[in-house]
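In: What would the 3D arrangement of this be:
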Amino acid sequence: MSLLTLETLSVTRGGRNVFHDISLQLNEGEVIGLIGPNGAGKTTLMRAALGLLPHGGRSSLAELSATDRARSVAWMPQSREIAWPVSVETVVTLGRLPHLGAGQRPGPADRAAIDRAIVGMELSHLRTRPATELSGGEQTRVLIARALAQGTPLLMADEPIAGLDPAHQIATMQTFVALAGQGRSVLVSLHDLGLAVRHCTRLLLLSEGRLVADGPPAEVMTPERIAEVFGISAWYRETEHGPVYQPLEVLR
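Out: Okay, the predicted model is just below:
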């Protein structure tokens, strides 16, 4: 089943074409990495797909009502600041709001989703702490947990592992893989090409306003394409521990 369909999606900002004519479909059970150089339009693409920016073309999510959209997709933007000194559990509980009526309190199913998200992001020992007292990396994990608690078929996250230590970067990507195993899907923008190749089932490569590649990591990350788009060389091998991809040198 399609969770997101884009048809000739285009965005122009300040008289500049950020990207144009992007068409794709996201289905169940995928971990899709959105990659590309700085300024390629990754954040803009995700925001336009959500209907948060004016755009040309069609996005199936943008056509939904706000309530239906919040039940279809959880969104984690780059901005990570938690402004109010409420507990970690309270922040994660906010993820259940799309499923509650006005004035309705979380029920057993909601509590279970909240607990799973807190445990999954290794936040149990911080459950009652004010979120504003946490480190930047811990706050990021809290916001990922909020998105997980939302329990939507699709999760869209803009650089969710930025600022996390290596163990939590890997654990977060493994969480996304587990979601795909449950039939849900994740669209995640990444700058770490090694983690993208290792954990994503599919990569979308943006460059100079267009989608230059869409497919399995091994097909997208060819030496010629990476040299052209990123201006780097890289080492890639399928090993007994899974795929290993390591950028090596700047070529230009």
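
In: make it CA atoms for all contacts and neighbour counts henceforth
Out: Fine.

In: Could I get the full set of strands for the stretch 51-200 of the chain?
Out: For the stretch 51-200 of the chain, the strands defined by DSSP state E, counting those that start in this stretch cover 56-59, 73-76, 154-158, 185-189.

In: Residue 247 is nearest to which of the ones you listed?
Out: strand 185-189 (17.5 Å; Cα to Cα).

In: And that closest one, what does it pack against?
Out: Judged by 3 or more Cα pairs under 8 Å, 6 or more residues apart in numbering; DSSP states H and E, strand 185-189 is in contact with strand 31-35, strand 154-158, helix 166-181.

In: So which of those is nearest residue 244?
Out: Closest to residue 244 of the helices and strands packed on strand 185-189 is helix 166-181 (Cα to Cα; 13.4 Å).

In: Next one: residue 76 relative to residue 230, how far apart?
Out: Using Cα to Cα, to the nearest Å, residue 76 is found at 25 Å from residue 230.

In: Those two - which one has more neighbours?
Out: residue 76 (20 against 16; other Cα atoms under 10 Å).

In: Leaving out sequence neighbours, find the closest residue to that one.
Out: Excluding the flanking residues, the one nearest residue 76 by Cα to Cα, 6 or more residues apart in numbering is residue 157, at 4.6 Å.

In: what about the one you found, how many residues close to it?
Out: Residue 157 has 23 neighbouring residues, counting by other Cα under 10 Å.

In: next up, for comparison:
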Amino acid sequence: MINEAFAKRFFNGRNPIGLRVTEVDDQIRATYQVVGVARNSRIQRKLRGEVEPRYFVPAEQPPAAVKSPTFLLRCGTGPLACQPPVLTQVRKTIERVDPALPIESADSIGERLAPLTAQDRTTAKLATTAKLAVVFGSVALLLAAIGLYDVLSYGIARRTGEIALRIALGARPGRVVAMILRETIGLVAAGLAIGAGLAYAASRWIESQLYGVDPQDPLTQALAAGLLLSVALSAAYLPARRASRRDPMAGLRQE
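Out: Next up, the predicted model:
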């Protein structure tokens, strides 16, 4: 019996049924006739990569010598099917049949696969945590942008009288808007500097709690800072531009 990978590599698309396979090593030379093709399966602790070509012969057929046979027992499909009491009963049954037969180990398939799939389970948990972190981080950034826009636009709107007075005294509207934008950039830059310092301190703590994870991503930090700066400029520019285009007397009367 050969697997699909064996048939694909050594028979190159031909029907292998009835053909012969010869095994040659230092001690034996044996020829077997192919009687079937089994589906590919992963064995011998190799759960990743391509499936290796395999062939299977009966354990009692010479010159095959199976020194450590493995018996598979189907004991049910439920989560509690092959628990320790069942395995203990299997041991007792084998000992009654042949007390001299040594039993090296008796485990469920899940217990045998657990060490091999531990990395995959850890990776899946980290991926879920990363997705949640991205979602919560995006929501926090959105809330920060909305709050920043509201605060700045409200503050600039309250300066309508000041803007009208400057224009009435001869200041050019464009210069007034540029002045407000410079003040806004300075204010936001100070806030971003403080936030960057706190983020760096927090990232160092996160790095000490995780293994092989770099919490510092300059691109992400630059994008977040750029977004907040763009929101701040929009929040300052739009109300300042509206105020600079109004009649200065109307703005003074409103103030």
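
In: quick one: TM-score?
Out: For these two chains in superposition, a TM-score of 0.21 is obtained (TM-score structural alignment, normalised by the length of structure 1); 84 aligned residues with a Cα RMSD of 5.4 Å.

In: Report how many residues lie close to the closest residue to residue 113 of structure 1 other than its chain neighbours.
Out: Leaving aside its chain neighbours, residue 113 of structure 1 sits nearest to residue 149 (5.2 Å; criterion: Cα to Cα, 6+ apart). Look at residue 149 of structure 1: counted by other Cα under 10 Å, it has 25 neighbours.

In: Tell me the spacing between residue 149 of structure 1 and residue 67 of structure 1.
Out: Applying Cα to Cα, the value for residue 149 of structure 1 to residue 67 of structure 1 is 16 Å.

In: Deepest-packed of the helices and strands packed on strand 185-189 of structure 1, please.
Out: Per-stretch averages of neighbours, counted by mean count of other Cα atoms under 10 Å, single out strand 31-35 among those, with a mean of 26.

In: before we move on, the earlier item: which among the helices and strands packed on strand 185-189 of structure 1 is found nearest to residue 242 of structure 1?
Out: Proximity to residue 242 of structure 1 (Cα to Cα) singles out helix 166-181 among those, at 13.3 Å.

In: what angle separates that closest one from strand 154-158?
Out: Put simply, helix 166-181 of structure 1 runs at 150 degrees to strand 154-158, going by axes from the mean of the first three to the mean of the last three Cα atoms, to 10 degrees.

In: Dump the helices and strands packed on strand 185-189 of structure 1 to a markdown table, plus distance to residue 196 of structure 1.
Out: Formatted as a markdown table, these follow (distance: least, Cα to Cα, whole Å):
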| stretch | distance to residue 196 of structure 1 |
| --- | --- |
| strand 31-35 | 6 |
| strand 154-158 | 13 |
| helix 166-181 | 9 |
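
In: among the ones you listed, which is nearest residue 42 of structure 1?
Out: Minimum separation from residue 42 of structure 1 across these (Cα to Cα) falls at strand 31-35, 6.7 Å.

In: Going toward the C-terminus from the closest one, what's the next helix or strand?
Out: Sequence-wise, the next helix or strand downstream of strand 31-35 of structure 1 (DSSP states H and E) is helix 42-49.

In: Compute the inter-axis angle for that following helix and strand 154-158.
Out: Using the same axes, to 10 degrees: helix 42-49 of structure 1 against strand 154-158 is 140 degrees.

In: Just list what helix 42-49 of structure 1 packs against, helices and strands only.
Out: Under the contact criterion of 3+ Cα pairs under 8 Å, 6+ apart, helix 42-49 of structure 1 touches strand 2-13, strand 154-158.

In: Pick the most deeply packed of the ones you listed.
Out: Mean neighbours per residue, mean count of other Cα under 10 Å, is largest over the helices and strands packed on helix 42-49 of structure 1 for strand 154-158, with a mean of 23.

In: Distance to residue 213 of structure 1 added to the strands of the stretch 51-200 of structure 1, as a markdown table?
Out: Listed next are the strands of the stretch 51-200 of structure 1 as a markdown table, based on distance: least, Cα to Cα, whole Å:
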| stretch | distance to residue 213 of structure 1 |
| --- | --- |
| strand 56-59 | 19 |
| strand 73-76 | 24 |
| strand 154-158 | 19 |
| strand 185-189 | 15 |
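
In: hey, where'd the helices end up in structure 1?
Out: 42-49, 66-72, 88-93, 108-120, 136-149, 166-181, 193-199, 217-220, 223-230 (DSSP state H).

In: can you list those in a markdown table and add distance to residue 20 of structure 1?
Out: As requested, these are exported to a markdown table (distance: least, Cα to Cα, whole Å):
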| stretch | distance to residue 20 of structure 1 |
| --- | --- |
| helix 42-49 | 10 |
| helix 66-72 | 24 |
| helix 88-93 | 36 |
| helix 108-120 | 36 |
| helix 136-149 | 29 |
| helix 166-181 | 28 |
| helix 193-199 | 24 |
| helix 217-220 | 20 |
| helix 223-230 | 17 |
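
In: which residue packs closest to residue 23 of structure 2, ignoring adjacent ones?
Out: Once flanking residues are discounted, residue 23 of structure 2 sits nearest to residue 30: 5.1 Å by Cα to Cα, 6+ apart.

In: try residue 146 of structure 1
Out: residue 92 (4.0 Å).

In: so that neighbour touches residue 141, yeah?
Out: No: if you go by Cα atoms under 8 Å, residue 92 of structure 1 and residue 141 don't touch, sitting 10.1 Å apart.

In: how close does the nearest residue to residue 34 of structure 1 once chain neighbours are set aside sit to residue 110 of structure 1?
Out: Nearest-residue entry for residue 34 of structure 1: residue 189, 4.4 Å, with adjacent residues in sequence omitted and distances by Cα to Cα, 6+ apart. Using Cα to Cα, we find residue 189 of structure 1 at a distance of 28 Å from residue 110 of structure 1.
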